[in-house]
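Novice: here is my input; please provide its structure:
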Amino acid sequence: MDVFACAGCGAELTAPVSRVALPVHTYYGAWEELHPPLMEPATYAVEPWPTGPPWRSWGEVGEERAAEQGVFLPQSVSFGSRGRIVLAPGDSRRMVFVPEKCAGYCMGIDGRDGPNLACEHCGRAVATRMDDCGLWQTVWLEPDAVRRLPSGSPAVPVPDWDELDLESYAVAPVELDGSWSRRWEAAVPVALAHLVVACEGRPVALPGPLAELLGDAVAGYLPAGPPVLTARLAGPGTPAHRRGGDVLLVPRHPITGEPWRPPNGTAPMVPLDIAVWARLVLPGETSPLPASGTLPEGVLRDDYPLPLHPRGGFLPHGRAFQDTLARLPGIRRPELRAYYDRYART
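Specialist: Model prediction:
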């Protein structure tokens, strides 16, 4: 495990934390809604791309310069820091707010003015707290303002795929109040953007569980026309990969972020948040009745939970889809640019 310390005075600024994959829903929340912390306690993740201010327009920087910043479609381009470190606010230590840099929209602070947390000991600006509406609660450490140090605690081993407890990662698509999971609303369009590029703009049929749950809601994001390719779920614990599969939807490892890879086969792979993937492939509850026999005489049960049903239609996070497309170099291929031009007009 690691701790992060102020690069100026050496004061420790975090609790011991272990590195995990950057969540795919990091930047995508629901407007006018307060969110919980993005990161689990005692974890951190690193964003390799530039993030945050200053921002410049696509027209101002040009296509070549935008590509150097990891943006391949017309949109605002960040020239902020690369390698920023994100952790839960509860894992931050010995930092104080910089009052004049704590602007936000209505419910908190959004980081629009750059770092708003300073080292309590020396006053150096070291991090940005973000918790406004529509934002997951985070503290982003500036990579040039902190140093990573060993904490002295033993390292947390990275589990192999067959060691993962998939049930512990699965997230239900519907919340207890009937709203769709914010994580699903972000993770599904992120995967769809990868799917469009993997299919090179050709129409594709979604796998059964995903099509049954979200088919109509996500149809507008996929290339139009009768399907010529088929996507299917693949990963640890699923049937062995068979030859001839067109596209594989595979889970991202929760610690490394790397997609699962089949032992053989050459089918294109599309990474999917393990929270969504695990929910789709794991068997669900089948019956409230005992597996064998009957309930004892005189025993009545009324506590069996009814299946959760959404109170409205699934709405993929449009910016998650757009931003992911913009980060994929393959979108510059002519056949995919034609797809994007059609999508942008809808």
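Novice: okay, CA-based contacts and neighbour counts for the rest of this
Specialist: Will do.
Novice: shouldn't Thr256 be in contact with Val20?
Specialist: Yes: counting by C-alpha atoms under 8 Å, Thr256 touches Val20, with 6.1 Å between them.
Novice: now the other sequence, so there's something to compare against:
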Amino acid sequence: MDVFVCAGCGAELTVPLTRVPLPVEAHLSYGHQPMPPLMAPGTYAVDPEPSGPPFRPWEEVPEAETTARGLFVPVWPLSFGARNRIVVAPGDVRGTRLIPEHSGDSCLGMCVGELPSMACAGCGALVASRVDDCGLWQAVWIEPDTVRRVPTGLPAPAREFVPLPPIDPSGGWSHVWEAATGAALARIVAASGGVRPVLPDGLLTEVFGPVLDRLLPAGPAARTVGLAGPGLPGDGADIVLVPYGPETGGSWQPVGGALPVPLADGVWAYLALPGETSPLPSSGTLPEGVLRDDYPLPDHPWHVFRPDHGAYRETLARIPAVREPWLRALAGRGFSAS
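Specialist: So this is what the prediction gives:
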């Protein structure tokens, strides 16, 4: 576990934190609604890509520069902010004071502006920006050059695969699910070879099937999609959905030649290890392995589930194969197209 301290005066600015992969949904926005924290308590992530202002139009940036950044189709807006910003939950920050006037062009809260909106309480150095505006995940983004990471020597908590339901407490589709499956969809499409892959019966078909039917034609030599991970070998599938690696976002590596497609732990666990998901646990009066049949009906969102198109396109833009004509044509195509 690590603590971040002010590079100027050495004051501690966070509680001890464990590094985890950057959530796919970190930079996605969601209309006018208030959002929960992006990061789980006690965790932090590092964004290796430039983020925040200043921004430049794609058309003004030379192709050699965008290619060097790993971008192969247009992305809007194109950030030229700092790389390696550190994101933490607001409740994990210590020893800072807020500077509201440094917020960017926000609505009902704060967002990243030209200057960081949080200062070290010890020396006054501008160290981070608070984000809590409507439609934006609540987070604190720490400027990488203003802090030092200090290992604490404390062991990281054991990794747990806790299933995350696809419906959030408000009764709508989980934005984490939408973003995670949008990014995974891009990798599945890129690995498909232009032919609709074969999905197993069950939840994977419900999640990805309708969109893949719209994007890709059926044909011979279709590749198969499955699930793999700790305790799951993949059953010979060509493309396997797997959990992320523990820190930087690489994927769990399957045995054999299957192509891994990473998913957030909670989404992967729900797909791979569904088990008993009812909010009403048995009191112990039923035999082992027998489920109750008197649960209330689950929430039903007002529209069908659809992977997030922004996450899909952002991920596809960073896959080198997107330069192939068939895949480039799909990069700007909406899911509702026939």
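Novice: any idea what the TM-score is?
Specialist: Structural agreement between the overlaid chains, expressed as a TM-score with TM-score structural alignment, normalised by the length of the second structure, amounts to 0.86; 328 aligned residues with a C-alpha RMSD of 2.9 Å.
Novice: about what we covered before: neighbour count winner among Thr256 and Val20 of the first structure?
Specialist: Val20 (19 against 14; other C-alpha atoms under 10 Å).
Novice: tally up the residues packed near the residue nearest to that one when sequence neighbours are not counted, please.
Specialist: Closest residue to Val20 of the first structure in three dimensions, ignoring its sequence neighbours and counting by C-alpha to C-alpha, 6 or more residues apart in numbering: Ile255, at 4.1 Å. Residues near Ile255 of the first structure, counting by other C-alpha under 10 Å, number 18.
Novice: surely Ile255 of the first structure meets Arg19?
Specialist: Yes: the criterion here is C-alpha under 8 Å, and Ile255 of the first structure meets it with Arg19 at 7.1 Å.
Novice: quick check: the gap between Pro210 of the second structure and Gly334 of the second structure.
Specialist: Going from Pro210 of the second structure to Gly334 of the second structure by C-alpha to C-alpha, to the nearest Å gives 13 Å.
Novice: name the SS class of Ala321 of the second structure, please.
Specialist: helix (DSSP: H, G, I helix; E, B strand; the rest coil).
Novice: didn't it look like it was pressed against Ala331?
Specialist: No: no contact is recorded between Ala321 of the second structure and Ala331 when judged using C-alpha under 8 Å, the distance being 11.1 Å.
Novice: more neighbours: the two, which one.
Specialist: For Ala321 of the second structure versus Ala331, the count of surrounding residues by other C-alpha under 10 Å is larger for Ala331: 20 against 16.
Novice: and that one, what's its match in the first structure?
Specialist: Under the alignment by TM-score structural alignment, Ala331 of the second structure pairs with Tyr340 in the first structure.
Novice: list the contacts of that match.
Specialist: When contacts are counted by C-alpha atoms under 8 Å, 6 or more residues apart in numbering, Tyr340 of the first structure touches Ile331.
Novice: am I right that it is in a helix?
Specialist: Yes: under the criterion used here (three-state DSSP), Tyr340 of the first structure sits inside a helix.
Novice: next one: it from Glu68 of the first structure, what distance?
Specialist: Applying C-alpha to C-alpha, one obtains 21 Å for the distance of Tyr340 of the first structure from Glu68 of the first structure.
Novice: and stretch 213-220 of the first structure, how far from the chain's centre?
Specialist: A distance of 19 Å separates the centroid of the chain from that of stretch 213-220 of the first structure, by C-alpha atoms, centre = their mean, to the nearest Å.
Novice: mind telling me what element the residue nearest to Gly332 of the second structure when sequence neighbours are not counted is part of?
Specialist: Counting by C-alpha to C-alpha, 6+ apart, Arg313 is the residue found nearest to Gly332 of the second structure once chain neighbours are left out, at 7.4 Å. Per DSSP states H and E: Arg313 of the second structure is located in helix 309-316.
Novice: average offset between that helix and the first structure?
Specialist: On the superposed models, the aligned residues of the first structure are on average 1.3 Å from helix 309-316 of the second structure, with distances taken as mean C-alpha distance after the TM-score superposition for the first structure.
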